[in-house]
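Trainee: predicted structure and sequence below. I'll ask about it afterward.
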Amino acid sequence: MLFDSHCHLNSDKFDENDILEMIHTARDHNVVQILVPGYDMDSSQRAVELADDWQGLYAAVGIHPNDANGATEEMYQKLRDWAQLPHVVAIGEIGLDYHWDTTPKEVQFEVFRRQIRLAKEVKLPIVIHDREAHADIVQVLREEGAKEIGGIMHCFSGSWEMAKECMDMNFMISFGGPVTYKNAKRPQEVASKVPLDYLLVETDSPYLTPEPHRGKPNQPLYVRHVAEKIAELRGMEFEEICRITSENAERIFNVRNPFVSL
């Protein structure tokens, strides 16, 4: 069985029929657990609703750096309230994004730091969005003592040296569709080296669709291609990568597979 550790079923690109079909198709192919991360207040609310409606779906709630303008105390309190719900298992996705010039860096830093502190308060791991901000991400995580709660480096694109620093702070390293791309030498190098107990797989659906479906909208079913590529890179059986990454996700999110009898 597989755990898609980052999938935006709460995206406005999907309607209810899309979501229903994708979940059933994924489950037919043993992708049975999915983390749905928020990126603003509306998407966080939707993640919570999906996690309430579907066994095996879990929510993360948070404010993405590209949506950090206008963050208020009321929003932080709402995140705090959601964090008490049983199917909310992380704060995220949060972090820094220097690719899009939509939010001043000082605002991104403030909102990122506030949410790390909130996560420490509610004792949940954090899901990190890092786009072209590697050094600053590591610095903020260190300064804020994020090692206390740990979390996930979502769709990791940094170096092996950065991966080691993140793992030293109790962060798992998650790989998505880009690890399947022909010229993705750095993600493939890191994916082949990460210790197995720090390894996760994801889709980031509807984005970053893996080969051989690149160019189409991503969906949770396609996490299988990510796991297959990592198994190939490491010279391991696909089923073993499925088992290991699912157990890792269950451990960091403190959940258990509802489809497996104890």
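Mentor: Sure, I can see it.

Trainee: C-alpha from now on. contacts and neighbour counts both.
Mentor: Will do.

Trainee: for the helix or strand harbouring R113, list every residue counted as buried.
Mentor: For R113, the host element (DSSP states H and E) is helix 105-122. For helix 105-122, burial by neighbour count (16 or more other Cα atoms under 10 Å) applies to 107-109, 111-113, 115-116, 118-120, 122.

Trainee: the strands in the stretch 51-200 of the chain, which residues?
Mentor: For the stretch 51-200 of the chain, the strands defined by DSSP state E, counting those that start in this stretch cover 57-61, 88-97, 126-131, 151-153, 171-175, 199-201.

Trainee: if we can go back for a sec, the buried residues of helix 105-122 into a markdown table, with extra columns for distance to A163?
Mentor: Shown next, in a markdown table, are the buried residues of helix 105-122 (distance: Cα to Cα, whole Å):
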| residue | distance to A163 |
| --- | --- |
| V107 | 26 |
| Q108 | 22 |
| F109 | 21 |
| V111 | 23 |
| F112 | 20 |
| R113 | 20 |
| Q115 | 22 |
| I116 | 19 |
| L118 | 24 |
| A119 | 21 |
| K120 | 22 |
| V122 | 26 |
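
Trainee: how many neighbours does E132 have?
Mentor: 15 (other Cα atoms under 10 Å).

Trainee: and for the nearest residue to it once chain neighbours are set aside, the neighbour number?
Mentor: For E132, ignoring the flanking residues on the chain, the nearest one in space by Cα to Cα, 6 or more residues apart in numbering is Y98 at 5.5 Å. If you count neighbours by other Cα under 10 Å, Y98 ends up with 17.

Trainee: same question for S192.
Mentor: Neighbours of S192 using other Cα under 10 Å come to 18.

Trainee: with M1 instead?
Mentor: 21.

Trainee: gap between it and V88?
Mentor: 21 Å (Cα to Cα, to the nearest Å).

Trainee: ranges for the helices of the stretch 1-150 of the chain?
Mentor: Secondary structure of the stretch 1-150 of the chain, counting by DSSP state H, counting those that start in this stretch: helices at 16-28, 41-53, 73-82, 105-122, 134-143.

Trainee: which parts of stretch 225-241 are buried?
Mentor: Buried residues in stretch 225-241 (16+ other Cα under 10 Å): 225-231, 234, 238, 241.

Trainee: how far is that stretch from where the chain is centred?
Mentor: Distance of stretch 225-241 from its chain centroid, counting by Cα atoms, centre = their mean, to the nearest Å, is 19 Å.

Trainee: try this one side by side with the last:
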Amino acid sequence: MTTLCDAHNHLHDIRLLAELPGILSAMHDAGITHCVVNGTCEDDWGQVMDLARANPRMILPSIGLHPWKVSTRSDNWLEKMTSTVIRESGRVFIGECGLDRWMHKPNIEAQKKAFISQLALAAEYNLPISIHCLKAWGPLLEILKTHHRPQRGFLLHSYGGSPELVPELAALGAYFSFSGYFLREEKKKVHEAFRRIPPDRVMVETDAPDMLPPEYYRKYSLSTSTTHSLNHPANLLSVVEGLAKILEIRESHLRSLASENFHSFFPVELS
């Protein structure tokens, strides 16, 4: 059976640490061979790198300044990120970063400045970049059109934009990853968007411990999640099952597509 690759999660999240050995074992048993673990601020970049060093065959590290964390950045955050990129020589990616106007009182100009800096760094070293966007598709599209992008393209993680944006984003080099939260029946616009995405640009992700799939799709749960609100990373199986139904293709075919696209975008051989 084709292996599975999680294009975006936060396996270093403190909410998962108590169960991490069991989580990694469950992911292995589920056939998940690789996952990209994304940092969101300076404080967690070291945790991401340590986790990747401890699990080099599975975990691909990525460090970014998330739009929710822009207000907490230090004066030399970009220098720290750049030095890590240079030191790791292609073995670390960029993200999670991007734009968010959904959050309370967003400083969109500060977000744009931080995102442009990270996009430039990814472009300079041709690194994968994982982009977050909520209710800011206009500004994001403008930045992507007017600034250098990595030759390998860029990933729009947990894509929730409109179907109409897909062709333009794909032409700019976008890959699109689908998360389990969007398996909900009411998310029909997202379903339609993924039907329009070129087959060679589709990936799957969990965004664990967030973006929990609907209950009827959940295959794994966390014993420490008393409210059942946390997403187990092995629920990538549920994401594949649900997206295959949405796209009306066989699960085995989607597994192959998503795995091929993952390996095309991410330099797994350097992990």
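Mentor: That came in fine, so what should we check first? Predicted model only: the values in this text are computed from it and were never measured.

Trainee: TM-score for these two?
Mentor: Scored against TM-score structural alignment, normalised by the length of the first structure, the superposed chains reach a TM-score of 0.91; 257 aligned residues with a Cα RMSD of 2.0 Å.

Trainee: before we move on, the earlier item: how about the strands of the stretch 51-200 of the first structure in JSON lines, adding mean neighbour count?
Mentor: Formatted as JSON lines, those follow (neighbours: other Cα atoms under 10 Å):
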{"stretch": "strand 57-61", "mean neighbour count": "29"}
{"stretch": "strand 88-97", "mean neighbour count": "28"}
{"stretch": "strand 126-131", "mean neighbour count": "24"}
{"stretch": "strand 151-153", "mean neighbour count": "26"}
{"stretch": "strand 171-175", "mean neighbour count": "27"}
{"stretch": "strand 199-201", "mean neighbour count": "28"}
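
Trainee: make a markdown table out of those strands and add distance to V31 of the first structure.
Mentor: Shown next, in a markdown table, are these (distance: least, Cα to Cα, whole Å):
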| stretch | distance to V31 of the first structure |
| --- | --- |
| strand 57-61 | 11 |
| strand 88-97 | 19 |
| strand 126-131 | 20 |
| strand 151-153 | 19 |
| strand 171-175 | 16 |
| strand 199-201 | 11 |
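
Trainee: what is the burial count for A170 of the second structure?
Mentor: A170 of the second structure has 16 nearby residues by other Cα under 10 Å.

Trainee: what is the neighbour count of S11 of the first structure?
Mentor: For S11 of the first structure, the neighbour count with other Cα under 10 Å is 19.

Trainee: residues contacting the alignment partner in the second structure of it?
Mentor: Matched by TM-score structural alignment, S11 of the first structure corresponds to D13 in the second structure. Neighbour list for D13 of the second structure: P209 [criterion: Cα atoms under 8 Å, 6 or more residues apart in numbering].

Trainee: quick one: which of the helices of the stretch 1-150 of the first structure is nearest C155 of the first structure?
Mentor: Checking the helices of the stretch 1-150 of the first structure against C155 of the first structure by Cα to Cα gives helix 134-143 as the closest, at 12.5 Å.

Trainee: that older thread, dump the helices of the stretch 1-150 of the first structure to TSV, plus distance to F175 of the first structure.
Mentor: As requested, the helices of the stretch 1-150 of the first structure are exported to TSV (distance: least, Cα to Cα, whole Å):
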stretch	distance to F175 of the first structure
helix 16-28	18
helix 41-53	21
helix 73-82	26
helix 105-122	22
helix 134-143	16
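
Trainee: could you say what helices and strands the helix holding R113 of the first structure packs with?
Mentor: Applying 3 or more Cα pairs under 8 Å, 6 or more residues apart in numbering; DSSP states H and E, we find helix 105-122 of the first structure packed against helix 73-82, strand 88-97.

Trainee: residue range for it in the second structure?
Mentor: The aligned range for helix 105-122 of the first structure is 108-125, by TM-score structural alignment.

Trainee: the matching stretch against the first structure, how far on average?
Mentor: In the superposition with the first structure, the average deviation recorded for stretch 108-125 of the second structure is 1.2 Å (mean Cα distance after the TM-score superposition for the first structure).

Trainee: if we can go back for a sec, could you dump the buried residues of stretch 225-241 of the first structure to JSON lines with secondary structure?
Mentor: Listed next are these as JSON lines, based on DSSP: H, G, I helix; E, B strand; the rest coil:
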{"residue": "H225", "secondary structure": "helix"}
{"residue": "V226", "secondary structure": "helix"}
{"residue": "A227", "secondary structure": "helix"}
{"residue": "E228", "secondary structure": "helix"}
{"residue": "K229", "secondary structure": "helix"}
{"residue": "I230", "secondary structure": "helix"}
{"residue": "A231", "secondary structure": "helix"}
{"residue": "R234", "secondary structure": "helix"}
{"residue": "F238", "secondary structure": "helix"}
{"residue": "I241", "secondary structure": "helix"}
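
Trainee: list the residues that contact T40 of the second structure.
Mentor: 63-66, 69, 95-97.

Trainee: as CSV, the residues you listed with distance to P167 of the second structure would be great.
Mentor: Output for those, formatted as CSV (distance: Cα to Cα, whole Å):
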residue, distance to P167 of the second structure
I63, 28
G64, 26
L65, 27
H66, 26
K69, 30
G95, 23
E96, 23
C97, 22
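
Trainee: shared with the first structure, which of these?
Mentor: Retained in the first structure: 63-66, 69, 95-97, out of these (criterion both residues aligned by TM-score structural alignment, their matches' Cα atoms under 8 Å).

Trainee: map L165 of the second structure onto the first structure.
Mentor: In the first structure, L165 of the second structure lands on M162 (TM-score structural alignment).

Trainee: what's near enough to touch its match?
Mentor: With Cα under 8 Å, 6+ apart, M162 of the first structure has these contacts: 134, 138.

Trainee: from A135 of the first structure, how far off is it?
Mentor: In this view, M162 of the first structure and A135 of the first structure are 8 Å apart by Cα to Cα.

Trainee: over to E93 of the first structure?
Mentor: Counting by Cα to Cα, the gap from E93 of the first structure to A135 of the first structure is 18 Å.

Trainee: thanks a lot, see you next time.
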